[in-house]
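Participant: A structural model of the following input is requested.
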Amino acid sequence: MVKSKIDVKVVLLGWSSVGKTCIVQRLMYNQFGDTSTTIGGAFSSKRVSVGDVDVLLGIWDTAGTERYQAVNRSYYRRANAAIVCYDLTNYESWDKVKFWIDELTTNEPDIEIYIIGTKLDLVKDNTEPRAVPIEKVRELAERYRAHTFETSSKTGENIPELFQTIAENFCKKYPQGIVTSNGSKNNSSVNLQDNNNNGNKKASSGCC
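Facilitator: You can find the predicted model right below:
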């Protein structure tokens, strides 16, 4: 039996150095290490299965610095899911989460939002204290009907589960994909291929 295929556009947003690129690196290559700071956006794609559906996740990793905020709007346009990241050990990174959620809900009201706490290994190992209370995260998630995960790119904890959940939730919401006004199925604004294409420049190493 031939599997049906669905394309899903995913964008990662969040403050600089929260570990967005490390999430993608762990997902794509099952690796962890120093990464370059993203300038603009970098594209990757990952195939996952949901029952008899072959889901191709087109993943855009975006820059976290404020000067690229206007550029990032072009990457989340027509996205199906947004991963909004913050560092569990850095409260300043949490302050940017609501900014991005407000941006998303204003410009892409149908987008599924995933609020992701990164660097869980530092909290579990007592290397760094938890700076963002769980209650604050739950309150914001309930307000915007967002999903929440806590992840570690170092150990890989919850990263495969995050992207599998994104695929499963999309298939539940759009079991036949998104049908455009001309009757064709088209739920992505990018040409998705199974690859990792860092077409935009990257600066020197950053932190995961």
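
Participant: C-alpha from now on. contacts and neighbour counts both.
Facilitator: Noted.

Participant: mind listing what's buried in the top helix by length along the chain?
Facilitator: If you go by DSSP state H, the chain has its longest helix at helix 91-107. By 16 or more other Cα atoms under 10 Å, the buried positions in helix 91-107 come out as 93, 94, 96, 97, 100, 101, 104.

Participant: Quick one: classify residue 148 as helix, strand or coil.
Facilitator: Assigned with DSSP: H, G, I helix; E, B strand; the rest coil, residue 148 falls in the strand class.

Participant: you'd agree it is up against residue 139?
Facilitator: No - using Cα atoms under 8 Å, residue 148 is not in contact with residue 139, being 10.9 Å away.

Participant: one more, for comparison:
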Amino acid sequence: MKLKSCTAALLLTFCIACTPNESKSADAGVDQTPDIIAQAGAQKPVEEPTATDDGIKEMGLLKEVEDSGYPFATLTIEFPERKFKEYFTINFEEVKGASLDKVYKWVGKYVSFTYNTDLTNALLDVQIGGKSLVSDEKIELGPEVKQLSGILKGADEETPGDLPGEVTITTKNKTTMTFPFFVTTEMVKANGKSVVGFYEERNQNTITAIKLLPK
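Facilitator: You can find the predicted model right below:
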């Protein structure tokens, strides 16, 4: 009887001692691939611009959407890995599958997009005798701002809607520069007269395709 009791006790002790090792072995045999895939999916997309025949392909974090008057909007897109942000114009009538309501919902998420960039002249102020025809408040003009003197044309009436009109300034040597601009009442009065225009060169980034990146 004592022999049977001792034998049972030894078997129980042996089973307890073996249990942790079996558990570790079982854990080691579990396929951890799903966890690895999940971790990889949580990483930020790699921001690598690619030039194609259709434009420049990019991906970035959509930070802000500003309605510029239908069908236009301005998108602020951030590139965290490169530590900068850029502004892009989008025309919803020309970009398939995009709308103002839809891109509003994408704010704070990564998007993939294609865009073209063009160098444009942005008119900042128009003056006569040092007085602005654009604003009663002083317009800050940085060192990169250029100026030209000439005859103002195209300011026949105030700009009626949300989209800018188009004005020109022609210099004495017959050089004409064209600017998209919201014409003011004071500019209408100066139409056909000699003015000084202040402008700067800017990159105009226009989105031609955009979509939300999957999580």
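
Participant: Quantify their similarity with the TM-score.
Facilitator: Once superposed, the chains reach a TM-score of 0.20 (TM-score structural alignment, normalised by the length of structure 1), with 75 aligned residues with a Cα RMSD of 6.1 Å.

Participant: returning to what we had before: helices and strands around the longest helix of structure 1, which ones?
Facilitator: strand 4-14, strand 81-87 (3 or more Cα pairs under 8 Å, 6 or more residues apart in numbering; DSSP states H and E).

Participant: would TSV of the ones you listed with distance to residue 113 of structure 1 be doable?
Facilitator: Below are these laid out as TSV (distance: least, Cα to Cα, whole Å):
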stretch	distance to residue 113 of structure 1
strand 4-14	10
strand 81-87	5
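
Participant: any idea which of those is most buried?
Facilitator: strand 81-87 (a mean of 27; mean count of other Cα atoms under 10 Å).

Participant: What about the residue nearest to residue 77 of structure 2 when sequence neighbours are not counted, how many residues nearby?
Facilitator: With Cα to Cα, 6 or more residues apart in numbering as the measure, residue 62 is the residue that lies nearest to residue 77 of structure 2, at 4.5 Å, once sequence neighbours are left out. Other residues within reach of residue 62 of structure 2, judged by other Cα atoms under 10 Å, total 23.

Participant: secondary structure class for residue 62 of structure 2?
Facilitator: strand.

Participant: can you pull out the helices in structure 2?
Facilitator: Here structure 2 has its helices, by DSSP H, at 2-28, 33-41, 100-104, 185-190.

Participant: most tightly surrounded among the ones you listed?
Facilitator: helix 185-190 (a mean of 18).

Participant: who has more neighbours, residue 148 and residue 139 of structure 1?
Facilitator: Neighbour count, other Cα under 10 Å: between residue 148 of structure 1 and residue 139, residue 148 has more, with 19 against 12.

Participant: Quick check: that one vs residue 70 of structure 1, distance?
Facilitator: According to Cα to Cα, to the nearest Å, residue 148 of structure 1 and residue 70 of structure 1 sit 25 Å apart.

Participant: Could you do residue 117 of structure 1 as well?
Facilitator: If you go by Cα to Cα, the gap between residue 117 of structure 1 and residue 70 of structure 1 works out to 24 Å.

Participant: same question, residue 169 of structure 1
Facilitator: Counting by Cα to Cα, the gap from residue 169 of structure 1 to residue 70 of structure 1 is 28 Å.
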